[in-house]
Structure formats: structure tokens, C-alpha cells
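**Q** Here's a sequence, model it:
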Amino acid sequence: MTITDIDTTVAESLPRRTMILYGLPHLTDAVMTLPMALFIPAFYAGEMGLPLAGVGAMISISRIFDVLIDPVIGTLSDRWHSRWGRRKPWLVVGTPIIMLATWMLFVPPADVSLLYLMIWASLLSIGYSLFDLPYKAWGAELSTDYRERSRIAAWREGFGAAGQFLFLAVLIVMGIAGHKGGSNEMRAIALMVIVSLPPLVAITLWRVPERLPERLTGEVLIGWSAMISLFKNRAFLRTVLAIILFGAGLMIQATLHKLVLTHVIGRPELFAPLILGETVASLAAMPLWLKLSDRIGKHRAVTLAALWVGVWSLPFPWVGAGDIELYSILIALRGSSFAAIFFLSNSIAADVIDQDTLDTGKQRTGLFFALWGMAIKLAVALGVLIGTGFPALFGFVPTTASHTPSSISALMHIYGWLPGLIMLLAFPLLWNFPIDEAYHQLLRGRIEARRSP
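**A** Predicted structure coming up:
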């Protein structure tokens, strides 16, 4: 479908089939976010023998490095004009970069260095930005309806969770077949990405339409005036802070999860099954969180979803060697809101952009998702840095066979309590969020009244 085929009228109701086809690529590209958090730090610090604090620093640097590139990608995708649309060409460019960087990062040479890790982690992050920012902007523009946006994001994140389920199932089968070890797992992940990403992207590019950008009559802000308007947008500022807090909290736990299972619980072979169970719980709970968001508003639902993670993380310091049943239950309960945090946050983001469209007279979806992408990467960098640096400060060294009780206690408190405390700080930012369903209807009415013919 070319840009000239797109219906420019106000959306009625987006067919479910379109939502499904749009979400397909996330079946693969979301897979990469899980190993980057759960596998890469433990793999490079464990099997590859690099210092844990150094690994955390290199991953953090790789996130900060491409933060400067995100606004450029977002702005260019907003201004891009082609017969295929504004967003689709960027997915075509990002796909091969993701494939190359994934292989180099997940299948490193034996003499790997911290510099090697930083270079390929940075390139993967850049390729992911080229793909993911326009992809999310495209999804935000598929519908203008408050509730339907949640369903579009839910389908995408649902496919993401399903992709993680499939790759974890593959790892479990590999373990049963005797192909254990971090290097075998990493190679399998890389192959899954390289083989599956191109056809899924091709189907979505072919079958999913792209709406023309909204252009409003009246004053249009450009230059510094347009940039200043960002800082006057209270909803945008609140979401940026909330993303950083949510992301940092989740990344601390993701970074330490395999280390806790190995050095505290003593059952590292159950890593993939536990994450698989967590993913199933997240998928199963998605309809409940969607119904809750319809009832109390997506801003309050996402706040409760984040607090849910914090509540079920509180008992972690009392989990010890052999407590696999208790640990498994806590992991499943904690993870049952993960997908909701992601799809509700993205749905809220689309509403925030509507406010900016009305304020500036032009639609800057790519720029906004780039800025949120920057916040996410800063959150990832902060979470990985805390998750690797803080345990090291208290004497925890993953390459050591034995640990002192104080270092284990510090590890479990950092893993269990610190993320919850950080995420709790987002409560006042989102609970009374300025854009609810009633205000959004008013907002859309004002935008439609100013739409260019």
C-alpha cells in the first residue's frame, strides 16, 4: 500500500485484523529487549569473564551514546515524504542493522573485550531506534480513539510477550536436549531474530495502511516556539519522568534476575522456565488490565500496574537458597502487569501527542516517541548501572563461588526493595494525569474543528 492509498478521513473503527497485522513485527523485535536485560549482563560478566561493573558501564554508555540520535530519527520521520509513507521506509533501513548487530553482540569471539561490547551494543541500539521509533509512531497514528489506541498497543505488546514466550520455550527445549550454556542460548536467540524479522516486517509493510499527518488551520509553531511548547506540555513532562522511574526500577530487577537465581536460589537451570511463566502470567492478565483501564482510565490503570510490581517484589529479601516455589509464585505475580505497563504507557503517549498537535498546529509523533525513547534509554542505563554497580559496592562478585551473608542480603534488598521505591515515586505523576477520556474527547473535537480540508 502506498501513501496515496491511505484514507485521510477521521477513523471510524480500526479492524482487528489491521491491529493484528500491525503488531506482527513485535513478535521478533521485542525478543531483543529481554536478552539485553536478562542475558547480556550475566553472559558477558559470567561466561565471557568480563568485570560486572564494566559490563554495566558499557551497556549504559551504549544507551547514552545513541540518545543524541533519537531526536534526529524522530524529527526526520515526521518530515519524511515518500509514496510509501513517513514511517515505513525507516523500518526497511533499521531491519538489516538490527540483524547484523544482533549476531555480532550475541555471538561474540572468544577474546571479546569491553570495547567490543560497547560498539555492538551501541549499533544494536541505534538500529533498534531506526526501527522502533517510527514503528511506535505509526501505531499511535493508526487511530484517534482513546480506548482503541489501548487495543492497538495491547496487540503489539501481546505479540511482544508471545515472541518472548516462543524464544524461552526454544531455550527450554534446547536445555532438555542437552544444549545448555550461555553461548548456545545466545546463538539461538540471534538466529531467531535474523530468520523471523524480515518476513514479519514485510507482511506489515504490505498490509497495514499509514494515515496522512494531521495538519491544522491557524497558527503553526516552528523553531524555538515549537520547542518551548514541549516544556509547557504538563502531560508530556509527567510521562517523561514516569518512564524514567518505571524503566529504571524494572531494569534493576531484570539485570539481577539471573544472578539471584544462580547465586541465591541455587537453581540457574530454571531461569528460562521462570521467565516463561512470568510471560504467560503477563499475557493472561492483559484483558483484565485493559478492562480496568476502560473503567478507571489508562493513567490510573498503569499506575496500579507499576505498584503491583513493587508490592510483589517486597518479599524478595526473605527468599533464600532452595526457595524455588515461593520465588516462582512471586515472579509470576510480579510479572502479571508487565505487558500492561508497556501497552498503557504507549496508549497514553498517543493522547499526549494530540495535546501537542492542538498547541503547535502540526503532528510531531516521531519526535515525541524519540524523546520518550531517550527517556527509556536513560532509564535502562540507570537501571543497569544501579543493578550492576550497587551489588559490587557491597562486595557481591558474580564470578566468586562463595558470598558473605551481608553481600547476599544487599543483593536481595537492591533486587526487591529498591525498584519498588523508585517506581512508587511515579504515583503522583500519573494518578491525577491531566488527559483522561473526557478531556481527550474535548481535545479531539478541537483538533477536528481545525483540520485542514
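**Q** contacts and neighbour counts: CA atoms only from here.
**A** Will do.
**Q** so who does residue 389 touch?
**A** Counting by CA atoms under 8 Å, 6 or more residues apart in numbering, residue 389 touches 52, 53, 56.
**Q** Ok, residue 414 next?
**A** 252, 387, 390, 391.
**Q** buried ones in the helix or strand where the third one lies?
**A** Residue 390 is part of helix 365-393 when elements are defined by DSSP states H and E. Applying a neighbour-count criterion of 16 or more other CA atoms under 10 Å, the buried positions in helix 365-393 are 365-392.
**Q** got it, and stretch 38-57?
**A** Within stretch 38-57, the residues that count as buried by 16+ other CA under 10 Å are 38-46, 48-57.
**Q** any idea which helix is longest in the protein?
**A** If you go by DSSP state H, the chain has its longest helix at helix 146-176.
**Q** Return the distance of residue 271 relative to residue 279.
**A** 12 Å (CA to CA, to the nearest Å).
**Q** Sequence B follows; please return its structure for comparison with A:
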Amino acid sequence: MRLHRKILGAFAAPCLPLAAVGLPTVVYLPPYYSSELGLSLSAVGLIFLVVRLIDIPLDPLIGHAIDRTTTRVGRFRPWLAGGTLVLMAGAVAAYLAAPGISAGAALAGLLLLYVGYSAVMVAQTAWGATLTDDYHERSRVFGWWMLVTQLGMLVVLALPPLLARLYPQAGTAPGIHAMGWLVIAGAPLTIALMFLLVRERPRLKDHAPRLTDLLVVMRNPLMRRLLVVDLIANLAPGIAGALFLFFFEAVKGYPAVQASSLLLVYFVFGMLGIPLWTWLARTTSKHRAIVFALVFYAATQTATVLLPADNWGLAAIGMALAGLPYGATMFLLRAMLADVSDAETLASGQEKTGLFYAAAVAVQKLGYAIPVGLTYPVLAWLDFEAKLGTANSASAIDGLTLLFTLPPALLALTAAWVVNGWPLDARAHAANAAALRG
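**A** Sure, this is the predicted structure:
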């Protein structure tokens, strides 16, 4: 059954404010904390890593709890509502923080932000997996999810350069504050829209999950493989995103506003590329489309070292090409995860959709946290100073260039190798879906 665009739009609407908590937070918040709020690079890297180490183990517990939830309004709605309240409180603490904030306060605010994000994201994506059991329609469902996520990223990423032009003496603070207000105001409105227009499908299998069901994630070989691909594929843009502004300001010499606008070009073409990858997945298969996107990403990410330092137009063309594959892996893997969840339901007789998508959210967050936790200490070891820009030493500039280009490309190629030959194609999934319906 082909879902109406109204349903898909309402399902994907929360991605608009949630986009601010993803990659844009990794791109803008660590430099803001280190350059304007007074925290050191090493402290910021440690804070982001520690928050993830505390936060990520909560994701499977949230997913398990969602699978156990039975209420008159459904199993997903209570978690979306509660998670939204926590998310809003975290946005106030993280994005509206004042200069002189302590490392402990920064850690607490970020932890609150990400716990709320976990509850909302796990519930939303798990709900999306239940909207249809059709192999190709699932690509369309999560294609909409990624498309609106990209749109949200464009809005978020446009805020800092736009407000920097309007308030040139205020630094990046107005843009960061605006990102926070987007979450605070946008999350409850879009969640309410989803509540009104999207229905929950009854469970495929009625059961009482046990805490030991958490181990199913690691026992299922397809799930293990998918999570490995997801982690590696998230690490690649995570590293590039964490270093993006430093690279284009310190290595290429672009002013902050132009560097931010190049990031905007990157995500514009990432959004425009979503229909292309959806079409390719329908024409071939989800995993083959992922392989092609990852190889393309590796090539374009490596080529960024050749971008000119004095020609924004040519640099923008390069970033447009580099941005095309962004997002392909993320949304296609979540469509594949719905297929894996159905296969597990058929094999075990127990539906663990919430748990499976909680694992994916945990891996995605880990993929965003590790780059900051690793690359910022390396930059400090290289004696790179964010405030110096192009005045950094040659060795610091060369080290930054190497970090920005080589690891993301190698990680993308590794992820392509791992996902190649994925066995759960359209035919195999159709047989599983028919068995579940019967």
C-alpha cells in the first residue's frame, strides 16, 4: 500500500527541530563552547565523549520500554510526549548557556538534551517502521524522514551565518541561541501534528518482552552487521563535520560566514540527492544504493583537499558534489532495519521494533560523539588553536588537513565493503512479510 504524502509529511515533521540536535550540534556547539564560552578544546572533546558514554546505554533500555508499553493512545505516543519535554529542557541548558559555564554544567545540559532526543528519535523511527511492510515503500517512508531532516539541517545551518551578518559584533551566540529556540518551539508543534495525523498499527506479535531481550541485538547476525555499517558510515561525516569549520577557515582561509555557507551548500545538495538514492534503491536494491553512495562519498571527500582557497564558487561546486551522497546511508539503513526487524519477529515470535531502532539511535549518536572526542584532543596535541585560523603552524594545518580528508574516506570504503552482498533483498523480505501477514 502506498502511503499518502500527508501521512508521510506528518510522520517526518518532527525531524525539522530534531535536526538541530544531530550533526549541526556537532559542527557548531563544540567550537562555540571552546571559543566563546571559555572551555578548552580538550575539555569540550571530553565532555561530548562522556555524555555519549553515559547516554548511549540508555537507548536500548528506552527501546525495550517502548516495546513493553501498552496504553489507550498507543505505545509510541507516551514516549514522544515525555521525550519532548526533556528535550526542550535540555535545549534551554545546552544552547542558551552563558559564557563562563563550568564543564559540569555543560555536561549536565548536554546529557539532558540527548536523553530527550533519544526518547523522541527511538519512538519516531520505530513508529515509522510499522507504517508499511512493503520493501520499497519503506525506502520511501525513510526517504521522507531523511528529506525533512535535511530540510531541518538547512534551516539550522542557515541561522549562524544569517545572524552573524545581522549582528556582526555578537559572534556566533545569536545563531546558537536560535538553534535552541527552534528545538524548544518546534518540537511540541511537530509532535502534536504527528499525533493527530498518523495512526499506530497493531502489534504483529503480542508478547511480554523481558530484559534479556536486549541481548537479541547482538545475537542477530544481520543486526550486528547493519549496526557495524551504521557506526562506520556515521563516523565518516561525523569526523568531517566536527572539523568542517576549522578546515575551511584555517586551511582554506575562508571567513567564518563563507565557511558556514559552504556547509549550507553541502546540505542543500544532500537534500536534493535523497530522491536520487530512493530511485536507485528501488531500481537496484537498498544495499547496492548504499555501496554506490559510500564510494562516491569517499572520492569527493578526498578531493576536498584540492578545493581552491580563493574561489568560493568553485569551492561551492566541490561541496555540492560532496554533499550529494550525504544521508543516503542513514535513511536506507533504517529502511533495511525494518526488514531485519520483521525477519526477527518471524523467527522469534516477538516484535522488538523499539529495541532495534534504539540500537540504531545509539550507534548514530556514538558516530557523532567519537569524532569530537578523538579529533579535538588530536588538534590540541598538534597545537592547533581555533582562534588563530590561518596563523596556525604549518604542522598544525597539515595535521588538520589529513584528519579532515583521509579517515572519512577510508571509513566510507570500509562501510561499503561490509554492506556489500546483503542477503535480505526484496524477494526475501516479501516472503517474510507474507508469512507475518498469514
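**Q** Could you identify the helix or strand that succeeds the longest helix of the first structure?
**A** Sequence-wise, the next helix or strand downstream of helix 146-176 of the first structure (DSSP H and E) is helix 182-207.
**Q** follow-up on the earlier one: in the second structure, what range does the helix holding residue 390 of the first structure match?
**A** Aligned using TM-score structural alignment, helix 365-393 of the first structure spans residues 353-381 in the second structure.
**Q** Give me the mean deviation of the matching stretch from the first structure.
**A** Its matched residues in the first structure lie on average 1.8 Å from stretch 353-381 of the second structure after superposition (mean CA distance after the TM-score superposition for the first structure).
**Q** who's more crowded, residue 271 and residue 279 of the first structure?
**A** Per other CA atoms under 10 Å, whichever of residue 271 of the first structure and residue 279 has more neighbours is residue 279, with 28 against 19.
**Q** hmm, who's touching stretch 415-422 of the first structure?
**A** Counting by CA under 8 Å, 6+ apart, 245-246, 248-250, 252-253, 256-257, 307, 309-311, 313-317, 387 sit against stretch 415-422 of the first structure.
**Q** switch to 7 Å and redo it
**A** Identification of contacts with stretch 415-422 of the first structure by CA atoms under 7 Å, 6 or more residues apart in numbering yields 245, 249, 250, 252, 253, 256, 310, 313, 314, 316, 317.
**Q** which of those lies closest to residue 345 of the first structure?
**A** Closest approach between the contacts of stretch 415-422 of the first structure and residue 345 of the first structure, by CA to CA: residue 245, at 12.7 Å.
**Q** The second structure: which residue goes with the closest one?
**A** Mapped onto the second structure by TM-score structural alignment, residue 245 of the first structure lines up with residue 232.
**Q** name the element its match belongs to?
**A** Assigned by DSSP H and E, residue 232 of the second structure falls in helix 221-246.
**Q** Chain neighbours aside, what residue packs nearest to residue 426 of the first structure?
**A** Residue nearest to residue 426 of the first structure in three dimensions, not counting chain neighbours: residue 242, with 5.1 Å by CA to CA, 6 or more residues apart in numbering.
**Q** Surely the one you found touches residue 427?
**A** No. Residue 242 of the first structure is not in contact with residue 427 according to CA atoms under 7 Å; the separation is 8.3 Å.
**Q** who's more crowded, the two?
**A** Neighbours per residue (other CA under 10 Å) separate residue 242 of the first structure from residue 427, with residue 242 holding more: 25 against 17.
**Q** gap between the more buried one and residue 303 of the first structure?
**A** 9 Å.
**Q** next one: residue 19 of the first structure
**A** Relative to residue 303 of the first structure, residue 19 of the first structure is positioned 25 Å away (CA to CA).
**Q** What of residue 333 of the first structure?
**A** Computed as CA to CA, the residue 333 of the first structure to residue 303 of the first structure distance reads 16 Å.
**Q** Please identify which of these two sits among more neighbours.
**A** Between residue 333 of the first structure and residue 303, counted using other CA under 10 Å, residue 303 has the larger neighbour count: 23 against 19.
**Q** And the longest helix of the first structure against the second structure, how far off on average?
**A** Its aligned residues in the second structure lie a mean 1.9 Å from helix 146-176 of the first structure after superposition (mean CA distance after the TM-score superposition for the first structure).
**Q** That helix: which residues count as buried?
**A** Buried-residue list, helix 146-176 of the first structure, by 16+ other CA under 10 Å: 146-172, 174-175.
**Q** okay, and stretch 59-70 of the first structure goes to which residues in the second structure?
**A** Going by TM-score structural alignment: stretch 59-70 of the first structure matches residues 48-59.
**Q** I should have written stretch 291-311 of the first structure there, sorry.
**A** Aligned by TM-score structural alignment, stretch 291-311 of the first structure corresponds to residues 279-299 of the second structure.
**Q** The matching stretch: which residues count as buried?
**A** Counting neighbours by 16+ other CA under 10 Å, stretch 279-299 of the second structure gives 279-282, 285-299 as buried.
**Q** from the residues you listed, which ones fall inside strands?
**A** Using DSSP state E, the subset of those located in strands is empty.
**Q** now the helix holding residue 232 of the second structure, how far from the centre of its chain.
**A** 9 Å (CA atoms, centre = their mean, to the nearest Å).
**Q** By how much does it deviate from the first structure on average?
**A** Averaged out, helix 221-246 of the second structure is 0.9 Å away (mean CA distance after the TM-score superposition for the first structure).
**Q** can you give me the helices for the stretch 1-150 of the first structure?
**A** In the stretch 1-150 of the first structure, the helices defined using DSSP state H, counting those that start in this stretch lie at 16-23, 26-29, 33-38, 40-45, 52-65, 70-79, 88-106, 114-141, 146-176.
**Q** Could you export those helices to a markdown table, including columns for distance to residue 439 of the first structure?
**A** As requested, these are exported to a markdown table (distance: least, CA to CA, whole Å):
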| stretch | distance to residue 439 of the first structure |
| --- | --- |
| helix 16-23 | 25 |
| helix 26-29 | 31 |
| helix 33-38 | 34 |
| helix 40-45 | 43 |
| helix 52-65 | 35 |
| helix 70-79 | 26 |
| helix 88-106 | 31 |
| helix 114-141 | 18 |
| helix 146-176 | 10 |
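**Q** Out of those helices, which is closest to residue 410 of the first structure?
**A** Of all the helices of the stretch 1-150 of the first structure, helix 52-65 sits nearest to residue 410 of the first structure, with 15.8 Å by CA to CA.
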